[in-house]
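K.L.:
Just to be clear, the model below is a prediction. Sequence and coordinates:
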Amino acid sequence: MKIRSLFLSSLLCSILFTSCSDDMDDSIDDDVVTNPENVEIRDFIYRGMNEIYLYKSGIPELADNYFDNNDDYEDYLRSIASPEALFDSLTIPLDRFSFLTDDYIELENSFSGISQTTGVDYILYRFSNSNNLFGVVRYIIPGSNAEGTAIARGDLFTEVNGESLNVDNYTSLLSSPSVTFTIAEINDNEVSNTGEEVTIATTEITENPILIQDVLEVDGKKIGYLMYNSFVADFDAELNDAFAYFKSENIDDLVLDLRYNGGGRVSSATRLASMITGSNTGEIFAKQQWNDSYQNYFLATNPDRLFDYFTDNIDDNVAINKLNLANLYVIGTSSTASASELVINGLKPYINVVTIGARTTGKSQASVTLYDSEDFSRQNASPNHTYAIQPLVYESVNANDIVVPYTGIDPDVQIAEELDNFGILGDPSEPLLAAAIAKITGNSQAQSFAAKKMKINYQEFKERGASKPDYKRMYIDKVPGIRINN
């Protein structure tokens, strides 16, 4: 049985795209969300996953002939406790990246670099054999409330708003309207509080993903350094300007710092790769592999749709600034994912790509935002709720059909960020950048890059959950515009 929507809303947004979000929070029907007898949201989730999920064949319930009739289908939806439970049940166990959100307005903002934040970018660690957490400041977002305060890169914190961080309270504490960080330090291989507190109010900011652009002159070489933290299409012009700067400086080599870049829009990744090489316009940057229904459809109707090509321009046909590099040096860590890995993998068939740092995340798939409308587009989405799903829809391989390993990309030069020596981002002595420079110049005498043996037992804290998405992922900006299961 081909599933059709059983509960299409009679009231549809009549204004295009973003204006549908106006006063949305004031018009949500709580009964749609909380009443288990109301299956509108669950119907939307099922239809979306049944339509386009990359791993549809691995979920028996998503088979087109799974239900005998609409009554069986509706009974199935009513048997699921919540939208989150349904979504989780429709993803394969190895899928770490598909997610559900109950606030697509926040999701859309995140894709544009907009967030509610103190401006403190941090990473969380979990003490071994404990539910307690501590955070480490990675950088301060320029122009945020945190800029100019007494908190800086490399600072540790164990308490927020007077409470010790743990796996149960970290989300609510760190998303408070005002956040008080209790600063900590490492003493005798223990993390202990200093007693110093820094209070910062949360506000909405738009973060420029280009944190640093600079040219370093080392051993007679001009080395461009770009720290790029997210593939946000709204900043592609600024990215192009950064490459104009590198081009004007006639750099010899480029260090691309993606250590905190969890991904973003595929088109921005394609443009960045094109700026780096400049000589491969029209050649294949990446190939797309969809579920069987979509793959066969594209092969039969539009085979070119299955390829991402190196390009000559960004929006409004503005020419890209090309460096024509034969070598690229990429800094990556476990936070480097998705579109970042796409750039590394997509460039390898064409130029020499050297990776420095730690093993990356291991995400080769792209996703797309589906809304509760008849064709899953943003226009005419149901006004009764703000749920959206972000399922994986295709896997990328490079021109040589090589995929990013599930375990991540292993570095050519292995070096970790150490808790007691984060260094200053962009400074040639910062350990990861220093290792990249040493690889370029061949001079590794100035610094030892051997990892230190810390006696603190801790591990990076990551959580996969339908209601706790990490928005910085590889995605395409719109649904393909077709319906196969209709």
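P.N.:
Looks like it arrived, so ask away.

K.L.:
from here on, contacts and neighbour counts on C-alpha atoms
P.N.:
Noted.

K.L.:
can you give me the strands for the stretch 251-400 of the chain?
P.N.:
Assigned by DSSP state E, counting those that start in this stretch, the stretch 251-400 of the chain shows strands spanning 253-257, 284-290, 307-309, 327-332, 352-357, 365-367, 370-371, 388-390, 392-397.

K.L.:
how about stretch 400-410: buried residues?
P.N.:
403-404, 408-410 (16 or more other Cα atoms under 10 Å).

K.L.:
residues near Ala150, how many?
P.N.:
12 (other Cα atoms under 10 Å).

K.L.:
here's the one I want to compare it with:
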Amino acid sequence: MRTPSASLRLVATSLAALLVLAAGGGGGGSPGATAGTTTPPPTGQQPPPATAPTPPPATGQQSPEDLNPNLLGEAFGTYWNLCATPRTGVDAKGRPFPDRQGTLLDELKFLRAWTNEYYLWYNEVPNTYRMADFTSALDYFDVLKTPALTASGKAKDRYHFTYPTAEWEAMQNEGIDLGYGLTFARNTEPKIPRTWLVTAVEPGSPAEAAGLRRGDMLTRVDNIDFINASGDAAVDAINEGLFPTSAGTAHRFTFERAGAPFEVTMTGAEVRVDPVKNVKVLDTANGKVGYLSFETHNGVSEKQLVDAFTTFKQQGVSDLVLDMRYNGGGLLYVASELAYMIAGPAATAGKVFERPQYNDKQGADAPIMFRSTAWGFSSPDPIRSGTALPYLGLNRVTVLSTSGTCSASEAVINGLRGADIEVIQIGGATCGKPYGFTPVPNCGTTYFSIEFKGVNHKGYGDFADGLAPTCQVADDLSRPVGDPAEGLLAAALAYRTNNACPAPSAQSRARQVKMELVRPQAKEIAIYPERR
């Protein structure tokens, strides 16, 4: 076992190149407010520098309390769970917290030890930062990454973040988000004026109760001009309204639909998000086509996917449209199960779904194969571990994708192609997240730092710029997801009939503004659970 604890899980990241305003996804609470993650204001301007000091000249000398890098691997076990402020009581599963009394210095030594042993680019981390100069573990973690740039001038490591452990576990095991049940897409350029459009409304959420729909444009938050406001006070007030940090607080919003403004009041709540929706069988002239929209590979999704594929198999589905346009990723074992349920045993037997490649200090880890039985993840409605999975045995599948299709979702596409399954992509290029990491819980915060790169059965994993679509089609916000007349699904059904991409509509040609989903980094990952 290569991880220091069975509770740790390897994770493939898929963090947005541009960070979200404060949180995102299903309108969840702000990780920036509670976990110290870097959270730019909605203006798109860079936030103030972290409180970490400017590094001293690169003398190669460590401060007296810093560890010799050659001994940091051994120090990992020594400093893990030594906390300046230990938690007391039990976690959500009734287990006592592992925290022991320690110091801030212990927490910093723990982070440096982990980085030196497991970070993919450990030999590029500067050793010029003095632990004694830091007053926050989060600020110290922020500098424990490579400062290198890519050829295009972007940061080589854009996937470094933290999340409150309790919130992270609630999202993964229970499918719960704090917020309004609302997902936005935003313009990336220009930053002002801002264009934020509703892309998804969770059934049963405050957003649905308020009557919001796909395509509605946000214009005001608590009577502040959202489109053009600037300045710290306005930005703070907007963040407070958009991303509540606790349930029960009401905020006012103005939206615009077809040019007409309207106001709604929504109260933040814990929203249970169903990751699998719109399961249906479409009768076409060429046979029955299964369709489902799939939003996140979490524990809740495992049973829902099995139920969906059981329905498809019972109804004689001969083709499938898998809608992952907003799926940021999640559990890689769920991704491997999904790929198996599409392709079946004949195409996947003995083949690797995804193989992680680590730094030169780590030995090879066992690859993820195409799983034919359920893992049995914790959820409100779990499936029994070892249950045989239903499968369709398809030699091709159509995937609806956008730049919001990340990580574990990309692994589904890449893994199927590695098994010689034809994957037709309709929509846009995926986000491009081939890297991975182990989320490390320590003292109430879970740390995410790149550890590996994932490749398929053929050894391919070079999609840092995304997986290109077969047909470029704009996301159609004028119709609900799952409507056969909605742009991406209509194009998929048409391609199935005539094997040709549709001509761009006048509307899609006119919309040249690049949009990205607003969601937290923890919603763009792929988790590799430990072996039992």
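P.N.:
Nice, thanks for sending it over. Keep in mind the model is a prediction, meaning the values are calculated, not measured.

K.L.:
Now Asn109 of the first structure: closest residue in space that isn't a chain neighbour?
P.N.:
Ser115 (6.6 Å; Cα to Cα, 6 or more residues apart in numbering).

K.L.:
Mean per-residue distance, the host helix or strand of that neighbour versus the second structure.
P.N.:
Ser115 of the first structure is located in strand 114-117, with elements delineated by DSSP states H and E. In the superposition against the second structure, strand 114-117 of the first structure averages 1.2 Å from its aligned positions (mean Cα distance after the TM-score superposition for the first structure).

K.L.:
which ones are touching Asn298 of the second structure?
P.N.:
The contact partners of Asn298 of the second structure, taken as Cα atoms under 8 Å, 6 or more residues apart in numbering, are 171-173, 175, 275, 330-331, 334.

K.L.:
Checking the residues you listed against the first structure: which ones persist?
P.N.:
Retained in the first structure by both residues aligned by TM-score structural alignment, their matches' Cα atoms under 8 Å are the following of the contacts of Asn298 of the second structure: 172-173, 175, 275, 330-331, 334.

K.L.:
and of the residues you listed, the nearest to Lys93 of the second structure?
P.N.:
Asn173 (10.6 Å; Cα to Cα).

K.L.:
Checking my notes, the closest one in a strand, right?
P.N.:
No - the assignment for Asn173 of the second structure, made by DSSP: H, G, I helix; E, B strand; the rest coil, is helix rather than a strand.

K.L.:
So what's the residue count around the counterpart of Asp95 of the first structure in the second structure?
P.N.:
With the correspondence set by TM-score structural alignment, Asp95 of the first structure lines up against Asp157 in the second structure. By the criterion of other Cα under 10 Å, Asp157 of the second structure has 17 neighbours.

K.L.:
wait, is Asp157 of the second structure part of a helix?
P.N.:
No - Asp157 of the second structure is assigned coil when assessed by three-state DSSP, not a helix.

K.L.:
The residue nearest to it when sequence neighbours are not counted - how many residues pack around it?
P.N.:
Sequence neighbours aside, Thr146 is the residue nearest to Asp157 of the second structure in space, at 6.5 Å (criterion: Cα to Cα, 6+ apart). Thr146 of the second structure has 18 neighbours, counted by other Cα under 10 Å.

K.L.:
Tell me which residues touch the aligned partner of Asp257 of the first structure in the second structure, please.
P.N.:
Under the alignment (TM-score structural alignment), Asp257 of the first structure maps onto Asp323 of the second structure. By Cα under 8 Å, 6+ apart, the contact set of Asp323 of the second structure is 291-294, 399-401.

K.L.:
Let's see that with 7 Å instead.
P.N.:
292-294, 399-401 (Cα atoms under 7 Å, 6 or more residues apart in numbering).

K.L.:
Neighbour-wise, which one of these leads?
P.N.:
Ser401 (30 neighbours).

K.L.:
per the alignment, that one corresponds to what in the first structure?
P.N.:
Per TM-score structural alignment, Ser401 of the second structure is aligned with Gly332.
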